[in-house]
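[1] sequence plus the predicted model coming up.
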Amino acid sequence: MTYCVAIKLETGLVFLSDTRTNAGMDNIAKYKKMFSWEVPGERCITMMTSGNLSITQAVISLLQENIDHPENGLETILTAPSMFKIAELVGDAMQVVQARYAQGMAQSGESTLSSIIVGGQRIGGAQRLFHVYSAGNFIEATDETPYFQIGEHKYGKPILDRVITPQTPLDVSVTAALLSMDSTLRSNLSVGMPLDLSVIETDKFIFSQNRRIEDLDPDFQKLSDGWSAALRKAFDEMLHLSI
């Protein structure tokens, strides 16, 4: 399984994903689920994947293949004129891969359900964030729904609902995303370290953060321990209230 969260703010975009995938408790592996492209000063794009690993890997590989070996006139995510068009290209690639493999996989009883979050900004346009589904259709984040989650989202949702608005500062949102991930890590063994973090500041067109957080990372461990202590303290205080 997996957990990925992306947040759209007035000041930028935050992306966070885990790296665990499993086909049973005795078959656990790590796979990168976050992919980034950068043309400094022109565009930054991040994608995160969830669902059938072979499908999402094929979609990302197809998008990269088109970048590396473009046919005459072929539009790619690095030449598309807008983030909306980039989302369409991701949806088109999803349709191609699903059409190629879905029937054969269905005959063997394997689901091809997959999701891809894609976000970023191109010069001359606003930052945008999309959630692409298995059929290739997609929705866009709004002020009313400023974040997307895919995978095991239920454990990390409460803190996001309480903290995140479009006006939330970028550093606060990074902390909220990390605590959302920490809650998921503690409650679901199908989500695991290391983590990948990507941050794009509005109108900067370069990643301000694009890094991996390894297991036992001291800063993440300190954040996790502090959150646990804060929750225990809050619970103790609730014991003095009566209903």
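    Nice, I can see it.

[2] please count neighbours and contacts with C-alpha atoms only from this point.
    Noted.

[3] pull the contacting residues for Asp143.
    Thr165, Pro166 (CA atoms under 8 Å, 6 or more residues apart in numbering).

[4] helices of the protein, start to end?
    With DSSP state H, the ranges of helices along the chain come out as 53-68, 83-107, 157-163, 170-187, 218-238.

[5] list the buried ones in the second one?
    Which is helix 83-107. 83-84, 86-98, 102 (16 or more other CA atoms under 10 Å).

[6] before we move on, what about stretch 136-146?
    Gly136, Asn137, Phe138, Glu140, Ala141, Pro146.

[7] as CSV, the residues you listed with distance to Gly41 would be great.
    Compiled in CSV, those are given as follows (distance: CA to CA, whole Å):
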residue, distance to Gly41
Gly136, 29
Asn137, 29
Phe138, 27
Glu140, 24
Ala141, 24
Pro146, 25
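
[8] want to compare, so here's the second one:
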Amino acid sequence: MTYCLGIHTRHGLVMASDSRTNAGYDQVNVTRKMHTFVLPGERAFVLLCSGSLSLTQSIITLLGRDFDLGKGLASVANMYDAAREIGEQVRRVSEMDRAALERDEVRFNVHFLLGGQIAGQPPDLYLVYPQGNPLRATEDSPFLQIGEVKYGRPILVRGIRYQETPLDEAAKYALISIDSTMRSNVTVGPPIDICIYQRDELDIVHRRRLTDKDPDLIQIHEQWEQTLRKGVTELPPIDFETFGQKK
């Protein structure tokens, strides 16, 4: 299983992913799910992936080959076209591999999150589905998730605001969201890759990989649990007697 998320605010983007892959509980590995495509000063993309590792590797390889030749993501005119370019490579791999997979009852399962910016245009965030079609984040829905999304969603819904949330706070929300998911699903796990992209930076310079022994990750985990417990104890008491009388 996988959990990746992207957050889009007026200040830029936060992209984060776990690194655990598994084919059953006895075949657990660590694989990087964050990939970057950068032409400094011109364009910067961060791509997160979930689903079949063999399929996502094929798609990333094809995107990288074209990028190195100045094609594909290196030449698209805008972020929508960048998302469509990823979708085209998804369809290309689907044409090559889907029939063989489905003969053995294996689903063609890949999802991508694309965040980034092209010079002269605003940053943007897209989700690309297994069929190759893209979905764009909006000011009203300023985050997107792929993989094991349900455990980490509540903190993002409550906390992320496009106009108000600064990137350093968005990064904390991202780590809490992933931490909550790791506590609930053992198939999601560290290291955690996280990237902050500041609007108009046009390069990837703020990026970290946090292992399970990273002191910052440990502190965030412990302090969040303590803050949550403290918040619950400070909530007003539930008046069961008055409720019973009203019934």
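    Arrived safely, thanks for sending. None of these values were measured; they are calculated from a predicted model.

[9] what's the TM-score here?
    TM-score for the superposed chains, counting by TM-score structural alignment, normalised by the length of structure 1: 0.95, backed by 239 aligned residues with a CA RMSD of 1.3 Å.

[10] coming back round to it: looking at the helices of structure 1, which is closest to Ser36 of structure 1?
    Closest to Ser36 of structure 1 of these is helix 53-68 (CA to CA; 10.5 Å).

[11] now the closest one against helix 83-107, angle please.
    Put simply, helix 53-68 of structure 1 runs at 140 degrees to helix 83-107, going by axes from the mean of the first three to the mean of the last three CA atoms, to 10 degrees.

[12] which outside residues touch helix 53-68 of structure 1?
    49-50, 74, 76-78, 90, 93-94, 97-98, 112, 114-116.

[13] hang on, the earlier thing: let me have the helices of structure 1 in a markdown table, extended by distance to Gly151 of structure 1.
    As requested, these are arranged in a markdown table below (distance: least, CA to CA, whole Å):
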| stretch | distance to Gly151 of structure 1 |
| --- | --- |
| helix 53-68 | 12 |
| helix 83-107 | 18 |
| helix 157-163 | 12 |
| helix 170-187 | 10 |
| helix 218-238 | 21 |
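
[14] wait, which of those helices is closest to Leu13 of structure 1?
    helix 170-187 (7.8 Å).

[15] quick one on the thing from earlier: which two among the buried residues of helix 83-107 of structure 1 are spaced furthest apart?
    Met83 and Ala102 (27.3 Å).

[16] gap between Val14 of structure 1 and Ile164 of structure 1?
    11 Å (CA to CA, to the nearest Å).

[17] what does stretch 91-102 of structure 2 correspond to over in structure 1?
    Using TM-score structural alignment, stretch 91-102 of structure 2 lines up with residues 95-106 of structure 1.

[18] tell me roughly how far the matching stretch lies from structure 2 on average.
    Superposing on structure 2 and averaging over aligned pairs (mean CA distance after the TM-score superposition for structure 1), stretch 95-106 of structure 1 comes out at 0.4 Å.

[19] okay, which residue is most central for structure 2?
    Leu5 (2.2 Å; CA atoms, centre = their mean).

[20] contacts only, for it.
    Leu5 of structure 2 touches Met15, Ala16, Ser17, Leu48, Leu113, Phe143, Leu144, Gln145, Ile146, Ala174, counting by CA under 8 Å, 6+ apart.

[21] leaving out the residues flanking it, which one is nearest to the first one?
    I take that to be Met15 of structure 2. Gly6 (4.5 Å; CA to CA, 6 or more residues apart in numbering).

[22] from what I can see the one you found touches Val14, true?
    Yes. In this structure Gly6 of structure 2 lies within contact range of Val14 using CA atoms under 8 Å: 5.7 Å.

[23] what residue in structure 1 is paired with Lys172 of structure 2?
    Match for Lys172 of structure 2 (TM-score structural alignment): Thr175.

[24] quick one: stretch 123-134 of structure 1 aligns where in structure 2?
    Against structure 2, stretch 123-134 of structure 1 falls on residues 119-130 (TM-score structural alignment).

[25] ok so, going back, neighbour count winner among Val14 and Ile164 of structure 1?
    Using other CA atoms under 10 Å, the more surrounded residue of Val14 of structure 1 and Ile164 is Val14, with 25 against 20.

[26] on that earlier part again, contact partners for the residue nearest to the residue nearest to the centre of structure 2 when sequence neighbours are not counted?
    Leaving aside its chain neighbours, Leu5 of structure 2 sits nearest to Gln145 (4.3 Å; criterion: CA to CA, 6+ apart). By CA under 8 Å, 6+ apart, Gln145 of structure 2 lies in contact with Tyr3, Cys4, Leu5, Gly6, Leu113, Leu127.
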